[in-house]
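**Student:** Quick one: sequence and predicted model below, then my questions.
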Amino acid sequence: MPFRAEEREPVFSPEELASAARGCPALAEAAKLAEWVGPGRPLTARGVLKPAAAVEACDLLGIELPTRKPRSALDIDQLMLAWFTAAAAGFVEVERGRAAAGAALETWAEGTADEVLAVWTRCTMECFGLAGEAGDPDAELLDGLAVLYERGGTISLDDLSEDIARGLSAGTPGCACPSCSLATGLLEDLAGATEAGGEIVEALAEFGVAALHGDTAELTSLGRWLTDFLFRRNAPAAGADAAALVAAVAALPDRIAALMARPWLSARAPAEAAAELISAGESVSGQQRLAALALARECGPDAAAAWREWAGDEGFGSYARIWLAEQDGTEPAETDLAWTAADALAVLQDTLAPDLPPQALSGLLHDEAGAELAEILPLLAGTGHPAADRLAKLLPVPPMAGLPGGPPPAPDAPVPPAAVRPDARYQIKVALRDVTKPPVWRRLEVPADLDLGQLHEVIQIAMGWENCHLHAFSAGGAEYGIPDQGLGHADERAVRLSQLLAEVGDRLDYAYDYGDGWEHDLTLEKILPAEAGTTGAICTAGKGACPPEDCGGPYGYQELKAILADPGDDEHEGMLEWLGLASPGDFDPHAFSAEDANRRLDQLTGPRLRIVR
């Protein structure tokens, strides 16, 4: 069927689209999985198929497994993709620990063309992160879709990759202001590198949206229908106010936001549209402000009158003055650049601070902005920006050792000086977080001047871990571990325990195995005098057996204990086999022996870890 590119309107029949939808690999596999689920399958406490059922499902779908005894269905990526797709389509419904085929499965098989297309659209939108509970939109997939749409439905893979990379890294086209160069650049760096064009097309092809013909990507009939639905028919109404438009598109990649805003922008003269958007940008903050101003820039030079109206504003007017300077070919004022930089950095801090310690955030900002920050910092206090004070406190901190662009970890990394005598001993409690019935903890006596690398070894041995995963200590916003450019940890060997714990009650966090997420709380309970003849680590008390490695963290460990305690559980025998146990009685979550822990600690050698008794 033809495609009227000038109108952006596919003319495929509903029957043709429904047939294509039923044939797309992702939903065909999801439907097959749902038919197998049938009237009901029991699920684990984490809401996925039990291991034995997961193996059966993989056989059904032709998924090869490295082992016939997987620990969890969550470890099988291809199966989980099919499971998520089935749930998004409504082919599978979950209730009270059981999954059953959903009503949408019958619609998919016997419904009208319009009903089938509605199921496909809902599922695809959710899997692309545009609906439901899927989370943030998939920037690379959506940008690839937008490029194909803008290019009339066909493009070479090389051009597709270049366009996507340009769109994800360039910020607002033609804009040199710090709010674009800092905010957009850093957020996209954190999101990860752009996938190759071929990989994006393959992902789109799973949902029947695109096809690959040699080195050329092409929108399918479904892809043309979907892009028209997204970028034209599903765009914010032309009569909506600017605030509603901005709220609707602020979370989307720039290219997608611009496409969806076209009907709204086309319904207004450039100066009128820009005036509404700039006013909306002044009244909001964060990413919505940046989105509003990016759309205002889409209005082009004919919107100059709107920008001039804001040029007299002391703070927010910096955006207008920078825009006007660009039109005149002159250099923007440094104070204006500093104000917009502060605005962008405040957005970044508000976005990233919940997930990053201040020192790591500072390192990322320095790595991204580098020389620009050096110019901005002296001007920051005089900008009058509401966030200037908190940014000034954050930004002077040098990049954390080990972060990209930061200095390599140094043995003399600056840390607080020791506040106790080097020959003192500490009584510390190491407690495993979120593990109960029974809790798991150890009370240790250790030299106060242990470095954190040695403390890591003591904790591993006393707890009963096998030291086969990554770890890190954290205190005061800084992280210490094995120095590595990719991990961003300061060198744990350069820091003494007494430099981080100086007073009774002080605490230190210790994380082990980032996959399972075992978090430990270290608390200084007592500062002890040195004892003649005792120079190493001693375990004086404790409770609870150490969980098995790779059992899924606190939640997985809770599930493991429940399975072992229930001989009727479908996973009971498989779990015994995975643990290498003959009977459930061989595993005692309460088991702990200070003598055994000290016997293992006796084997730990080092300049200050010789156990003398």
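**Tutor:** Noted; the coordinates are in hand. Numbering: from 1, shown residues only.
**Student:** Could you use CA atoms for every contact and neighbour count after this?
**Tutor:** Noted.
**Student:** The longest helix anywhere in the chain - contacts with which helices or strands?
**Tutor:** Taking DSSP state H as the criterion, the chain has its longest helix at helix 334-352. Counting by 3 or more Cα pairs under 8 Å, 6 or more residues apart in numbering; DSSP states H and E, the packing neighbours recorded for helix 334-352 are helix 178, helix 286-297, helix 317-328, helix 371-380, helix 388-394.
**Student:** then this one, side by side with the first:
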Amino acid sequence: PPPAELARMARTGLSDAARVARWADSMLGPGRDGATPEGKGTLSAATAERAAEELGLTPAQVRADWDTARLAGLVEVHGDVARPGWRLRAWNRDDSAVLRGWVALFDAWSLAHPEPAEREASAVAEVVSAMPQVLSFLQLSAGPVPVEQLLDLLEQRVTELRTERCEIPYGPQPEPAPEPAAVPDPDAPLAPLLDWALHALAAVGALTCADGQATLTPLGSWAVWVKLEQICVAAQSPAGNIEQPAADMLRGCAQLRPNAARAEYRAWLAARPVGSAVTELLEAARGEDALTRGLAFEALRVVGAPAEPDVRSVADESWLRPYALLWLAEHDGHDPEDAHEVLTREESTWLWVDTAAAVADHGEAPLLVRHLESAVQATVPALLDEVRAVGHPRTVQVLVALAAAHPDPALAKAVRRAAFQVHTGGS
């Protein structure tokens, strides 16, 4: 189905969760009549009862929809505090936000339906690890598949996982002692676990089970295809970078052309949960390397809307503010060439120094000279005055490097004088 139809299906599947999330946002947020005294949007027993009464549901239904909303990212819970997720804010205008929410729920299928209480945790973990192959088989089959056939595939995959951990010995083994006929087949416990997995996947809308057969829904088939595509994208990463921490990956991309760098960012992101990837990129941006800072926000542009709450949250950090404001302006629809208009004069000057530091550390002298053209100030004296006032910690190094690189002796002398004045605290 086309993306718009898939989004419609996802909205339908998540509509109950979205309804409870909206109710919580309108009734429990700070400053609202229904807010708890401490302003926390938690779903207490009393809150669940109240929601059930106002929405015409049972408390159990409210809790189930709340859990779905959390798994889909419609609600974000930080400790005792709940707040609307960006997907809920974008629900009516952004099909991709809805589809991302459904994929997040799909990824969490093993949490959406209680596992059999009597099964060992290790066996459950093996089935969860083996299910991607089962789902891939269902996707390739493009139709109903007998559950018995899926059980055979699951048993094979679990055996492979155990072999990879060397739980099954290699080489000739002594003949096992005869066992009583009543001892069950060691693979028999996988049948109820497969039943649990199929019902859990059906609960999130990924497949249907009927008449001893399982069939992926259009949404389920699309999600599995997306996962397979992500694996292929990740496999195209240049050797080593995909396994690196964010800062090392960004440094590895520093010499790549823009399109190649974006492909590398996509591969690195495809191999990680989006939340932890955004956190890691922002942490890399806080470092001393200005080039890494700029590249981190380029990678965050590839992330897109899911990064918006985190980028907005760092907009008050002086080192990140200009980058964050430009990112948010572009995210809100500003043309990249005009986005700089959201910055104050001081913020633009700070960004000019930070970018100049990146050029000085990693670029060539002519690039630093050309960087003068990007300053908002009309003259070099005006630029020097404002650069000295902005207080960037790399100001002296940038001015010294610029003075050494500039071919005009008179201008170079003025820049050196400015560097000396910043260094000594003079005027």
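**Tutor:** Perfect, I can see it now. All figures in this text were calculated on a predicted structure; none of them were measured in a lab.
**Student:** what's the TM-score for these two chains?
**Tutor:** Laid over one another, the chains give 0.39 as their TM-score (TM-score structural alignment, normalised by the length of structure 2), with 206 aligned residues with a Cα RMSD of 4.2 Å.
**Student:** what does the strand or helix carrying Ala211 of structure 1 rub up against?
**Tutor:** Ala211 of structure 1 is part of strand 210-213, with elements assigned from DSSP states H and E. Under the criterion Cα atoms under 8 Å, 6 or more residues apart in numbering, residues 198, 201-202, 204-205, 217-220, 223 lie in contact with strand 210-213 of structure 1.
**Student:** can you list those in a markdown table and add secondary structure and neighbour count?
**Tutor:** Converted to a markdown table, the contacts of strand 210-213 of structure 1 look like this (DSSP: H, G, I helix; E, B strand; the rest coil; neighbours: other Cα atoms under 10 Å):
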| residue | secondary structure | neighbour count |
| --- | --- | --- |
| Gly198 | helix | 19 |
| Val201 | helix | 25 |
| Glu202 | helix | 16 |
| Leu204 | helix | 25 |
| Ala205 | helix | 21 |
| Ala217 | strand | 26 |
| Glu218 | strand | 24 |
| Leu219 | strand | 25 |
| Thr220 | coil | 20 |
| Gly223 | helix | 24 |
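**Student:** Out of those, flag the one nearest to Trp36 of structure 1.
**Tutor:** Ala205 (24.1 Å; Cα to Cα).
**Student:** ok, back up a step: for the following helix or strand past the longest helix of structure 1, name the packing helices and strands.
**Tutor:** Per DSSP H and E, the first helix or strand lying C-terminal to helix 334-352 of structure 1 is helix 358-369. Secondary-structure packing of helix 358-369 of structure 1 (3+ Cα pairs under 8 Å, 6+ apart): helix 185-191, helix 388-394, strand 478-481.
**Student:** For the stretch 451-600 of structure 1, which segments count as strands?
**Tutor:** Ranges of strands in the stretch 451-600 of structure 1, per DSSP state E, counting those that start in this stretch, are 471-475, 478-481, 490-491, 507-512, 518-528, 538-543.
**Student:** Stretch 340-354 of structure 1: which residues count as buried?
**Tutor:** For stretch 340-354 of structure 1, the neighbour count (16 or more other Cα atoms under 10 Å) marks 340-349 as buried.
**Student:** looking at the helices and strands packed on helix 334-352 of structure 1, which is closest to Ser19 of structure 1?
**Tutor:** Shortest distance between Ser19 of structure 1 and those, using Cα to Cα, is found for helix 286-297: 37.9 Å.
**Student:** returning to what we had before: and the helices and strands packed on helix 334-352 of structure 1, which is most packed in?
**Tutor:** When those are scored by mean count of other Cα atoms under 10 Å, the highest mean neighbour count falls to helix 178 (a mean of 25).
**Student:** Just give me the neighbour total for Ala123 of structure 2.
**Tutor:** With neighbours defined by other Cα atoms under 10 Å, the count for Ala123 of structure 2 comes to 14.
**Student:** Against which helices or strands is the helix or strand encompassing it packed?
**Tutor:** If you go by DSSP H and E, Ala123 of structure 2 is part of helix 121-141. Applying 3+ Cα pairs under 8 Å, 6+ apart, one finds that helix 121-141 of structure 2 makes contact with helix 147-164, helix 190-203, strand 213-216, helix 218-235.
**Student:** Can you check which of the ones you listed gets nearest to Ala24 of structure 2?
**Tutor:** Among these, if distance is taken as Cα to Cα, the winner is helix 190-203, at 23.0 Å.
**Student:** List the buried residues of that closest one.
**Tutor:** Residues 190-191, 193-194, 196-203 are the ones in helix 190-203 of structure 2 that count as buried (16+ other Cα under 10 Å).
**Student:** tally of neighbours for Leu325 of structure 2?
**Tutor:** So Leu325 of structure 2, with other Cα under 10 Å, has 21 neighbours.
**Student:** sec struct for it, please.
**Tutor:** Secondary structure, DSSP: H, G, I helix; E, B strand; the rest coil: Leu325 of structure 2 is helix.
**Student:** Report all helices and strands that the lengthiest helix in structure 2 contacts.
**Tutor:** For structure 2, the helix reaching the highest residue count under DSSP H is reported as helix 3-28. Counting contacts by 3+ Cα pairs under 8 Å, 6+ apart, helix 3-28 of structure 2 packs against helix 59-71, strand 81-84, helix 86-89, helix 95-107, helix 218-235.
**Student:** To Val387 of structure 2, which of those lies closest?
**Tutor:** helix 86-89 (36.9 Å).
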